[in-house]
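S.K.: Here is my input; please provide its structure:
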Amino acid sequence: MNNAPLQTLLLVDGSSYLYRAFHAMPDLRAVPGDPTSPPTGAIRGMINMLQSLRKDVPAAFAVCVFDAKGPTFRDELYPQYKAHRSPMPDDLRSQIEPIHEVVRLMGWKVLDVPGVEADDVIGTLAATAAAQGMQVIVSSGDKDLAQLVTERITIIDTMNGRKRDVEGVTTEFGVPPHLMRDYQALVGDTVDNVPGVPKVGPKTAAKWLNEFGSLDAIVANAANIKGAVGENLRNTLEWLPTGRKLVTIKTDCDLSNWLPDLPAMQSIAVGAMQTGALAIFYEKYGFKGLARALGAAATEATGSENVAGYAKRSADGSDPISVRALSKERDLFDDPEPSTTAAAPRVSSVTYDTILTWDAFDAWLAKLQAAELVALDTETTSLDEMRAHIVGISFSVTPGEAAYIPLAHSYPDAPPQLPLAEVLAKLRPWLEDASHPKLGQHVKYDRHVFANHGIEVQGYAHDTMLQSYVLEVTKPHGLASLAERHLGRTGISFEDLCGKGANQICFDQVDVAKAAEYSCEDSDMTLDVHHTLWPMLERDDKLRFIYELEIKSSEALYRVERNGVLIDAPILAAQSHDLGTRILQLEKEAHELAGQPFNLSSPKQIGEIFFTKLGLPVVKKTPTGAPSTDDEVLQKLAEDYPLPAKILEHRGLSKLKGTYTDKLAQLALPSTGRVHTHYAQAVAVTGRLSSNDPNLQNIPVRTPEGRRVREAFVAPPGSVIASADYSQIELRIMAHISGDAALLLAFHDGMDVHRATAAEIFNVERAQVSSEQRRYAKVINFGLIYGMSAYGLAKALGIDNTAAKNYIERYFDRYPGVKLYMENTRALAKAQGYVETVFGRRLYLPEINSPNGPRRSGAERAAINAPMQGTAADLIKLSMVKVQQVIDAQKLATKMIMQVHDELVFEVPEAEIDWVRHEVPKLMAGVAHLKVPLLAEVGVGPNWDKAH
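M.R.: Model (predicted):
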């Protein structure tokens, strides 16, 4: 749509937008953390969505249409219309007027016409514009608007990228747009409480309309339609004309009081952003980042008020006709105050050099050697850090000044470039000198890229991605988001240069001049962002400690990723064969139980077998009203029926085979025979690491088949695998944080804490605790850490709610310190909006004061558990850093090859096994001194399974 003609009308279903914004965004407030200040989430979401839409769908005319207050003609036609709709939440209602105001200030025409719905106004404007030969784009997720679609009117759903043109509507619903009102009359609309023909669903409606051609023709042939559904149709004949009127969108509303110039439409031409008034609005509602970005955009426009084309720089790409999902827009939450610490001055213009001669290179190398800090960025051939090679390198030493060295651009007519090998040889002394501080954005990736060329970069002092992760964990940490959020700067995106999807080109095919601007901009913005974020960290001792831990962890993780883990491909092949045989056997057994063949991967066919043929009870339904066959339902049904159990086993084994036994060997690097996972460091809000390509943290361990996968993680001849694991780490952290005397005593005395808990809540001697009582206590111990309710505990133990409630009460009677900790933590989280780990990592809880009950409850549970999870994450990172430092200091050959949850995995030469057995547990236990002793245990074996 970026090439759309200027004579385009863009219509936004504002009522749909504001509900989506309200439910998708967290409980933002004008004063962050103050639940008494005005809610702003829907306002902020609305601004995000409209900014993105304006960028992605250029149009000369634009209107944002909202439902007006009061009844409409449909309520007079059918008093029960929308009778089941819940009233608008108060926190959304209070944001309606500010939303209307800001939409107008952004240059949009706003309409809310009494007596009709927003859909009717949209229909009227769309039909009027289309009749004049204009293209019309309607942005809405409402399927009812599909009836408006023509060759000139297209609907786009900005939340999922769906496009409903004539072909799209026909494919989605089975009928063309001009039959959609007949289709809706037959099917009905449960959301708006419009009855249809009982038992007539989408398939039957589409079948009838394709057979007879229209609703009128169906009515004329009603006597010939057989069966119960035909009887239902005949019983509904009197209602259908009314039903069709209710679902039909008007295209002839009288809008003369609001748009007197129709059909000329000049009054809905896109207007200029009213930057002065917008700045005041943004400040009023606490949108400081938007206010700064607005000021920067206005400056670039040389003072002009017309900055309607202001576009955001984003870390992610988007389809030309779609708008990024709101969940990806959450980088625009209330921004932290700008740093009050002196920072490098901002510049209004930039100087970017392209280095094509040795003289220019030597001049810049002298700058690098003299600089106190250098921002460094690589442009490469791949996002896979183990396979990527350098195309170019950029540097920045002063805000607004940067240089790019193109080294491997290979398109026709590319300018002569300095030789890659010679440039790297001249840069190597500086790159490998730790006394020259360096800065990057996601430096672990750049370390790998240089290592692919034989260079081990030293001296990475800062990483802006990690600075953001420590300061503002709930926001995106991509450079584009950081630059816009903190600097009000936007720039070139990767997709602008290389395109998307199948047509995306490699960076070595990008024009050197464009590549230079892009790469220099990245280095320049990285330096600029650092000057903003670092002072915030520097003045907070606890956050600075966490940041320094993340920097050191990045270095250790680079080593772990680089080492990789050796994979035994023949073992995996044998496991795949065994799994395939068992999967086929399960299919045969399932077919026998069902009495017929069916696709075990098809929820639809499973549903037909379960609920139509076998009459199994419906446990729950999908959002569309169909009986659900998800894993939770299967697990419930498997308690009483054999077929669901077979399907569950089939699903588990199929996933294991497809994800691991078939794939792991393919993911191994051919040159090493090793799998080199990527550890995402700035993802989980608790500080835990995320493993991907492949995900080594999700290998199932509760089934024999899952555990067998670990047999394929092996050591080379002369070495073994060692696994070092913290014991009951989160329970120990709970004892430390809560200070509960009974828990502290249990750990100090080396008791079995689950047996000790069972003895307390069942009021028996520890020696008399049964295995079943210990199992109950274990579920309670871990469940309460995660904020489990009585209902959740009852479900987990298979007991009634009253018994579960009694167990919890007894637990808190015996461990009052735990109860007090939970109560105090909830209160603290509500007051300040975050909780902290033992070491000071902040774990933000945007929903802790949400008016939405389930969201607020979820945040309260997270507030209790996050300090445990987060402290455990901090401890394993401290251990990883410490162990690697000692390995390096003692020049040992032992390699750290994986970090999985609370476990470190090593590849150990046989001569160093004793050192690992004795020293690694001491190192892990000694990284912190809590109120209870930390305990780490080491296992050794020929493979990961035997070692764990």
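
S.K.: Please make it C-alpha for all contacts and neighbour counts, starting now.
M.R.: Noted.

S.K.: after the longest helix seen in the chain comes which helix or strand?
M.R.: Secondary structure of the chain per DSSP state H: the longest helix is helix 853-889. Downstream of helix 853-889, the first helix or strand assigned by DSSP states H and E is strand 895-900.

S.K.: which helices and strands does that following strand pack with?
M.R.: Applying 3 or more CA pairs under 8 Å, 6 or more residues apart in numbering; DSSP states H and E, one finds that strand 895-900 contacts helix 541-563, strand 903-909.

S.K.: just to revisit the earlier point, list the buried ones in the longest helix of the chain?
M.R.: Under the neighbour-count criterion of 16 or more other CA atoms under 10 Å, helix 853-889 has 855-857, 859-884 buried.

S.K.: ok so, going back, deepest-packed of the helices and strands packed on strand 895-900, please.
M.R.: Each of the helices and strands packed on strand 895-900 was scored by mean neighbour count; the highest is strand 903-909, a mean of 24, by mean count of other CA atoms under 10 Å.

S.K.: so that strand versus strand 895-900, what angle?
M.R.: 160 degrees (axes from the mean of the first three to the mean of the last three CA atoms, to 10 degrees).

S.K.: For the following helix or strand past strand 903-909, which helices and strands make contact with it?
M.R.: Beyond strand 903-909 in the direction of the C-terminus, DSSP H and E gives the next helix or strand as helix 913-925. Judged by 3+ CA pairs under 8 Å, 6+ apart, helix 913-925 is in contact with strand 719-726, helix 853-889, strand 936-941.

S.K.: I'd like the structure of this one too, to check against the first:
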Amino acid sequence: MSDANTPLPTLLLVDGSSYLYRAYHAMPDLRSPDGFPTGAIHGLVAMMKRLRDQIIGSGPGGHAACVFDASGPTFRDAWYDQYKAQRAPMPDDLRTQIAPIHEVVRLLGWPVLEVPGIEADDAIGTLARVGAAAGHQVVISTGDKDLAQLVNERVTLINTMSNERLDIAGVVAKFGVAPDRIIDYLTLIGDTVDNVPGVDKVGPKTAVKWLAEHGSLDGVMAAANGIKGVAGENLRKALDWLPQGRRLVTVVTDCDLSAHIAGWPAVEALALQPVNREGLLDFYQRYGFKAWRKELEAELGVGGSVAVTTPGLFDADGTGAEPAKPDNSTLARSYETVLDADRLAAWLERLQAAPLAALDTETDSLDPMRARIVGISFAVQPGEAAYVPVAHDYAGAPDQLPLDAVLATLRPWLEDAAAPKVGQNIKYDTHVLANHGISVRGWQHDTLLESYVFEAHLTHSLEKLAERHLGRRGLSYEDLCGKGVNQIPFSQVDIERATTYSGEDSEMTLQVHQVLHPRVAAVPGLLHVYRAIEMPVSLILQRIERHGVLVDAGVLAQQSHQLAERMMQLEQQAYEIAGQPFNLGSPKQIGEILFNRLGLPVKKKTASGAPSTDEEVLQELAADYPLPARILEHRSLAKLKGTYTDKLPLMVNPATGRVHTNYAQAVAITGRLSSNDPNLQNIPIRTAEGRRVREAFIAPPGHVIVSADYSQIELRIMAHISGDPGLTRAFAEGLDVHKATAAEVFNTTVDAVTSEQRRYAKTINFGLIYGMGAFGLAQSLGIDQKMARDFIDRYFARFAGVKRYMDETKASAADKGYVETLFGRRIELPEIRGGNGPRRSGAERQAINAPMQGTAADLIKLAMIAVQGALDAAGKRTAMVMQVHDELVFEVPDDELPWVREQVPALMAGVAQLSVPLLAEVGIGPNWEQAH
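M.R.: Alright, predicted model coming up:
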């Protein structure tokens, strides 16, 4: 018997059939020199190599199998003649790649299994059961949710496409039920992919609820007569079918594999073999995989002298070079205008059978909460699309299908979570369809977010993505609708041209995804950020925006009145100081008063040579002169009044009575979200007047506002990244980190630190995070540069780990051109290599700060995912209503307050394990300000 501390041997099982299709649709249309399709081959080879390295390791030994579906019927077809009946036939380009895929997988040393009469799932289930019983830790690599039923203490699922790992707890977190209830869960909801009906109108939430209440499918069936509503009626109608459904979704784990595996059931028969390098070299030559061939030639010492490069951002096969754009010169384009129900039904069949379909809406407004549909387009392959016009109303427009009828037809596909969809800025289309009562599910990809993760420093419009990655340029909105005052609404656009425009939007989105996603997937960190952070957060942001936040217009009106009175007082004071009235909003008149009439010193000049009156100059002058101080205060109050207290009541949506901000997800290169229309993240909170604006953000009756924010998150990240013992110890012991810093810098004890010393230390701590030098610190503290330099030198002497981090980060950024967050997000810094002195210095400061700011952005997004997931799983009515920097704001029913107060900070603190504890603090009140 092995020692309890000895790790179990691993049996790695790959669901080859699952990955065949995913590789085929994820990769661009790659071809060998003689024109043979190779995209699926390429994707499978890359995955199999990566899996073997990551799970088994590069040394000898290990057990594995790659399992494929055999052609022909299986026993389930005999049980149910409609099993998988709706599936489209395998594309010819994929079918021709199957034999080469089997060949190359064997050359890579993998046992290949294909058993006629049973599905790959059943072979995997049998192998997993036998392997676990033989003392192996079984890892199944798949994208198939059905296999979650196999998970136990010895069996884990991984999904290389989404970087997801599912153990028992992971299955519960994802599906809401334990692995031993997955069969019951699937039976209730059905499996649209395999054409196995469930209970009509019963989705995951209802299935989880029923199983929690009644324990099992048998318990649900026994209680059917007591379940009310339409769902209960549908359950009773399905009672005769459910045993057959359960039989169909159950993975068989006792198949006879003896005819296909020598020595079965001994797991030793599945031993991985050494890579057949000579055979692989010939294979790579035949199918045109140049980079992999050169690597092997270098290893074998054949061919010319080859320098093998490290895979980079644009690397799909290890070359380090950007792949060529697909040749679209011969791409046949066919865009159909759908004007009758039969053609719409035909397209619905194609959408339901498609492994991935692109979707786009054309609307009458850019406001996502108010936009109404003018037309809908979709595509299932590049070059081909359909446009369904529903509200074009120009003279002579052809008859169109009614919008309600179109949505009723498309609803089953739109709301099917198992129907994979891709879009460009899916948050907007989700809102638009929600305006019409459709809850879109099944979003798998968003090209906006793929671009944002891959190339955050560039623009992410579909127009720019198509130019960059496809070499294509389609019709622009201005081409159709014109510009400025002459711009017409989309409903007035000729339907034929609208079909071209919208069809391009959908099919170019699909093609951009096929080119861009492999580039994201080639870098594990980027894939993780995309799949585990940005995509889930996008859907949560849509929910936050849609819920909105309640504001008290009366409170804002009162504040506007008070601000106006204070501004009048400031104007009168300014006039008295100046000796005459003048326009406090005119830079020219301010300059004349300050520098000509009062003779104040000129600090800097504008490009035209006039004395500058910008905020920096006025701040400097305000330290010594009263008038600049009055002007600054007047400016800040005018901005507060114009931007918030006057404007917010006008932005209340009359249909909801709430303010609905828009969270821009793909703007800041660090990953931070930005808020606009209105901007809820820039409310000035350093002044009492600014803080009072938050009093207008209120909870409805029976609710409270809860604010939960991370404490000193960027300093904690600095402690973790730098590994500095002093900072780490301060956080680990729960000390006031600024006092602890002051004690080190001023060589005293923590208890003896004065408030002034703490203020200095706090400025140093936060200043260094942002790359502040002696000049900036001197200005912030109001001291001379020599003293500031002395403080910095003493700080670095005590916190050498911070200094080391800063030096190493700048050097690494200069070498790579980017920095990374702890979770793999890349922040490009073009100026760090090619910029001039000031720009390069700015890029170096950004290099120091960006990993911390970016990691903080990743953490708050992970917190949003964790908290929303827990709220949904617990069936809570609490709503997340705002995200502001490191803070989440909730609208909480009174009876859920104890749960939120306990669970939310724990969930936020638990999203990552750093070397110092994460701490989230909660405040509660009737409004946002009092919750702080």
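
S.K.: hang on, the earlier thing: quick one: closest of the helices and strands packed on helix 913-925 of the first structure to Asp362 of the first structure.
M.R.: Among these, the nearest to Asp362 of the first structure by CA to CA is helix 853-889 (34.4 Å).

S.K.: now that closest one: which residue numbers in the second structure?
M.R.: Alignment of helix 853-889 of the first structure against the second structure: residues 837-873, by TM-score structural alignment.

S.K.: again with stretch 164-183 of the first structure
M.R.: Going by TM-score structural alignment, stretch 164-183 of the first structure sits over no part of the second structure.

S.K.: want to throw the helices and strands packed on helix 913-925 of the first structure into CSV with distance to Ala388 of the first structure?
M.R.: Shown next, in CSV, are these (distance: least, CA to CA, whole Å):
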stretch, distance to Ala388 of the first structure
strand 719-726, 29
helix 853-889, 25
strand 936-941, 34
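
S.K.: hmm, back to that, quick one: closest of the helices and strands packed on strand 895-900 of the first structure to Gly783 of the first structure.
M.R.: Closest to Gly783 of the first structure of these, according to CA to CA: strand 903-909, at 21.2 Å.

S.K.: that older thread, mean deviation, the match of helix 853-889 of the first structure versus the first structure?
M.R.: With mean CA distance after the TM-score superposition for the first structure, stretch 837-873 of the second structure departs from the first structure by a mean of 0.4 Å once superposed.

S.K.: in stretch 553-561 of the second structure, what counts as buried?
M.R.: 553, 555-557, 559-560.

S.K.: need the residues you listed in a markdown table with distance to Leu344 of the second structure and secondary structure, can you?
M.R.: Converted to a markdown table, those look like this (distance: CA to CA, whole Å; DSSP: H, G, I helix; E, B strand; the rest coil):
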| residue | distance to Leu344 of the second structure | secondary structure |
| --- | --- | --- |
| Ala553 | 46 | helix |
| Val555 | 51 | helix |
| Leu556 | 50 | helix |
| Ala557 | 51 | helix |
| Gln559 | 54 | helix |
| Ser560 | 54 | helix |
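
S.K.: if we can go back for a sec, the longest helix of the first structure versus strand 895-900: what angle between them?
M.R.: Using the same axes, to 10 degrees: helix 853-889 of the first structure against strand 895-900 is 170 degrees.

S.K.: From the contact counts, what lies against helix 853-889 of the first structure?
M.R.: Using 3+ CA pairs under 8 Å, 6+ apart: helix 853-889 of the first structure touches helix 541-563, helix 729-738, helix 771-785, helix 816-832, strand 834-836, strand 842-844, helix 913-925.

S.K.: any idea of the angle the longest one forms with strand 895-900?
M.R.: Taking the same axes, to 10 degrees, one finds helix 541-563 of the first structure and strand 895-900 inclined to each other by 120 degrees.

S.K.: between the helices and strands packed on strand 895-900 of the first structure, which gets nearest to Glu337 of the first structure?
M.R.: Of all those, helix 541-563 comes closest under CA to CA, at 16.2 Å.

S.K.: roughly how far out does that closest one sit from the chain middle?
M.R.: 23 Å (CA atoms, centre = their mean, to the nearest Å).

S.K.: Which part of the second structure matches the next helix-or-strand element following that helix?
M.R.: On the C-terminal side of helix 541-563 of the first structure, the closest following helix or strand by DSSP H and E is strand 565-567. Aligned by TM-score structural alignment, strand 565-567 of the first structure corresponds to residues 549-551 of the second structure.
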